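> Provided below for reference: sequence and predicted model.
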Amino acid sequence: MSWHLGRLCGFDLETTGVEVETDRIVTACVVQCGGDQPTASANWLADPGIEIPEGAAKVHGITTEQARAKGRPAPEVVEQVVAALAQVVRDGIPIVAMNASFDLTMLDREARRHGAQPLVDIVGDDLRVLDPRVLDKHVDKFRRGNRKLEDLARHYRVALDGAHSADADAIAACRVVWRMGQSYPDMQCCTLDELHALQIQWAGEQARSLRAHFARTPGKESWAAGVREDWPMVPHQAEAGER
């Protein structure tokens, strides 16, 4: 049976910003679907412990006041999200995450910040990830237009209600990947191990292409240095004094 007919686990975060080393988790969703089983979704609202900028609140709809009033302590949320994903990996289910290197890196840094065991330390090399962004850029390199999740949902005829809420984005990412599995026989034929390894290669190629584009585009030259090739997570760099 092809991987796209089995169980998939969507994972998505909404955060205080886009800096994985310093920003914080506001909401999280881990949703399992497919495989001829009922959909099972777990959602969290965290008090990130810092102010949620107005711009971020406009994206995901959670203000600082709401997070403080209704959110659970960030260390508790982070530990539970890591535990949920670790169980998924143990069960042999791939994690589906749009722009996975953002969400998985953010979760890793939050775990380290709050003294929780990071996911990578728990599951090691057993982690298998499907990233709609990386997959789509590989199979349809020259399609014009944006490739945000809402764009991919539209292209692959997937409903996306409530974009930029973690639960809506997580389930939509799974549906996009499922559609891609249906649409591309070469992708169907890959095992999860093979597809994970290929995405590491493709993500690196895509990052190098983007870096070269920025380097030759007037006004964007400085952006090139910030393009990372790491996938599905940016490795943690221990600071002085850390073990």
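Perfect, thanks for sending it. Computed from a predicted structure; not experimentally measured.

> C-alpha only now, for contacts and for neighbours.
Fine.

> Can you spell out which helices and strands pack onto the longest helix out of those in the chain?
In the chain, assigned by DSSP state H, the helix with the most residues is helix 192-215. The contact analysis (3 or more Cα pairs under 8 Å, 6 or more residues apart in numbering; DSSP states H and E) places helix 192-215 against strand 129-130, helix 132-139.

> got the angle between that helix and helix 132-139?
Helix 192-215 runs at 80 degrees relative to helix 132-139, counting by axes from the mean of the first three to the mean of the last three Cα atoms, to 10 degrees.

> Next up, the contacts around the spatially closest residue to Leu5 that is not a sequence neighbour.
The shortest distance from Leu5 to any non-neighbouring residue, by Cα to Cα, 6 or more residues apart in numbering, is to Gly35 (5.7 Å). Gly35 makes contact with 5-8 under the criterion Cα atoms under 8 Å, 6 or more residues apart in numbering.

> Need those residues in JSON lines (columns: neighbour count, secondary structure and distance to Leu198).
Shown next, in JSON lines, are the contacts of Gly35 (neighbours: other Cα atoms under 10 Å; DSSP: H, G, I helix; E, B strand; the rest coil; distance: Cα to Cα, whole Å):
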{"residue": "Leu5", "neighbour count": "14", "secondary structure": "helix", "distance to Leu198": "20"}
{"residue": "Gly6", "neighbour count": "15", "secondary structure": "coil", "distance to Leu198": "20"}
{"residue": "Arg7", "neighbour count": "20", "secondary structure": "strand", "distance to Leu198": "20"}
{"residue": "Leu8", "neighbour count": "28", "secondary structure": "strand", "distance to Leu198": "18"}
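
> rewinding a little: and the residue nearest to Leu5, how far from Arg24?
Distance from Gly35 to Arg24, counting by Cα to Cα, to the nearest Å: 33 Å.

> Next up, a structure to set beside the first:
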Amino acid sequence: MELKLNRPICFFDLETTGIDVARDRIVEISILKVFPNGNKESKTWLVNPTIPIPPHSTAVHGITDEKVANEPVFKELASHVYNMIKDSDLAGFNSDRFDIPLLAEELLRAEVDFDMKNRVAVDVQTIFHKKEERTLSAAYRFYCNESLDNAHSAEADTNATYEILKAQLDRYEDLENDIKSLSEFTKRKRSVDFAGFIALNEEEQEIFTFGKHKGALVEEVLEKEPGYFGWIQNADFPLYTKKVLTGIKLRKLNTKL
């Protein structure tokens, strides 16, 4: 089943130096852009992460320091990546918890103001886990009856994810062929920032999800304990979390004017 699209959607996958969203870096990114008319555009870049690639990460994706030594750093590629995804919804495998947050960090680090305000995301892994509880290779074999050669190659994983989503729509009649509906189905929690440090409560109010203020309204904490904002801004939190928190603080200040 082909996707019903009202706007383009970009399937993407990252290979990285590790799994710490705030500290690790991209070493390979592949994007498959699918347009409403069925046309496709794809691009894959190797990236010099500017930090050493740990052996355990190389063991997963096969990318070494030597392989990326002469490749561009992400800041050189940021505008190309952003131009490809700026008008699109996003999709990936485990993308809500990892790929989108890490991509956001890299874009913000490169001074590209990325957010998800006018787009939705579909995490194909969530559909898979809710329906079958498997891995990407098993999902490809289960849904597409194919072996995933070159697993942990960003390009192979990206194309497999696209094919899996189409096969999932064929298999599950209760899945609506609509990107916003698929996005709602794949959401795990109502996070405001990608990392989940700030979420929405039942009243649609931002709350902290960690530390001594867990469950407290963000606006109330910032008003009663203004130093907490400075602590987060100077601590090792993701850049996108800091961006969201700054937006909440500015919104509160504007309501007082």
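Yes, it's here. This structure is a prediction, so every number in the text was calculated from the model and none was measured.

> Would you mind measuring from the closest residue in space to Glu21 of the first structure that isn't next to it in sequence to Pro48 of the first structure?
Beyond its immediate neighbours in the sequence, the residue positioned closest to Glu21 of the first structure (Cα to Cα, 6+ apart) is Arg109, lying 6.3 Å away. Distance of Arg109 of the first structure to Pro48 of the first structure, computed by Cα to Cα: 13 Å.

> Could you do Val31 of the first structure as well?
On the measure of Cα to Cα, Val31 of the first structure and Pro48 of the first structure end up 22 Å apart.

> next SSE after the helix or strand encompassing Lys33 of the second structure?
In the assignment (DSSP states H and E), Lys33 of the second structure maps to strand 26-34. Tracing the chain past strand 26-34 of the second structure, the next element assigned as helix or strand by DSSP H and E is strand 40-46.

> So which residue is smack in the middle of the second structure?
Centroid-nearest residue in the second structure, with Cα atoms, centre = their mean: Ile100, separated by 1.2 Å.

> Tell me the residue in the first structure aligned with that one.
When the first structure is aligned by TM-score structural alignment, Ile100 of the second structure is paired with Leu104.

> Hmm, Trp231 and that match touching each other?
No - counting by Cα atoms under 8 Å, Leu104 of the first structure stays clear of Trp231, with 9.4 Å between them.

> gap between the two ends of stretch 29-46 of the second structure?
7 Å.

> hmm, back to that, and the strand holding Lys33 of the second structure with strand 40-46, angle?
Using the same axes, to 10 degrees, the direction of strand 26-34 of the second structure lies 180 degrees away from that of strand 40-46.

> Have a look at how far, on average, strand 26-34 of the second structure is from the first structure.
Its aligned residues in the first structure lie a mean 1.2 Å from strand 26-34 of the second structure after superposition (mean Cα distance after the TM-score superposition for the first structure).

> buried set for the one helix or strand Leu103 of the second structure maps to?
Remark: Leu103 of the second structure resides in helix 100-109, with elements defined by DSSP H and E. Under the neighbour-count criterion of 16 or more other Cα atoms under 10 Å, helix 100-109 of the second structure has 100-108 buried.

> I'd like to check the angle between it and strand 26-34, please.
Helix 100-109 of the second structure and strand 26-34 meet at an angle of 110 degrees, taking the same axes, to 10 degrees as the criterion.

> Need the residues that contact helix 100-109 of the second structure.
21-22, 24-26, 74-75, 78, 82, 95, 113-115, 194-195, 238-240.

> Which of the residues you listed fall within strands?
Within the contacts of helix 100-109 of the second structure, residues falling in strands by DSSP state E are Ile26.

> Narrow the contacts of helix 100-109 of the second structure to just the buried residues.
Applying 16+ other Cα under 10 Å to the contacts of helix 100-109 of the second structure flags 21-22, 24-26, 74-75, 78, 95, 115, 194-195, 238-240 as buried.

> Those: which two are farthest apart?
Within those, two members stand farthest from each other by Cα to Cα: Lys75 and Ala195, at 21.9 Å.

> Can you tell me what Ala170 of the first structure aligns to in the second structure?
Per TM-score structural alignment, Ala170 of the first structure is aligned with Thr158.

> tell me the angle the helix or strand encompassing its match makes with strand 26-34.
Assessed by DSSP H and E, Thr158 of the second structure sits inside helix 154-171. For helix 154-171 of the second structure against strand 26-34, the angle by the same axes, to 10 degrees is 40 degrees.

> mean shift between helix 154-171 of the second structure and the first structure?
Counting by mean Cα distance after the TM-score superposition for the first structure, helix 154-171 of the second structure comes out at 0.5 Å.

> ends of stretch 86-95 of the first structure, how far apart?
End residues of stretch 86-95 of the first structure are separated by 10 Å (Cα to Cα).

> What lies in contact with it?
Residues from elsewhere that reach stretch 86-95 of the first structure, judged by Cα under 8 Å, 6+ apart: 7-11, 85, 119, 122-123, 126-130, 192.

> Are we agreed that Gly10 of the first structure is in a strand?
Yes - under DSSP: H, G, I helix; E, B strand; the rest coil, Gly10 of the first structure falls within a strand.

> Aligned counterpart of it in the second structure, please.
Aligned counterpart of Gly10 of the first structure in the second structure: Phe11 (TM-score structural alignment).

> from what I can see that match touches Ile31, true?
Yes - using Cα under 8 Å, Phe11 of the second structure is in contact with Ile31, at 5.7 Å.

> quick one, which of those two is more surrounded?
Phe11 (29 against 26; other Cα atoms under 10 Å).

> Give me the mean distance between the helix holding Leu103 of the second structure and the first structure.
Comparison of helix 100-109 of the second structure with the first structure after fitting gives an average deviation of 1.1 Å (mean Cα distance after the TM-score superposition for the first structure).

> Tell me the gap between that helix and the middle of its chain.
8 Å (Cα atoms, centre = their mean, to the nearest Å).

> Same question for stretch 30-45 of the second structure.
17 Å.

> Mind listing what's buried along it?
Neighbour-count burial for stretch 30-45 of the second structure [16+ other Cα under 10 Å]: 30-35, 42, 44-45.

> Stretch 73-89 of the second structure too?
For stretch 73-89 of the second structure, by 16+ other Cα under 10 Å, it's 73-75, 78, 81, 84-86, 88-89.

> Keep only those of those that are in helices.
74-75, 78, 81, 84-85.
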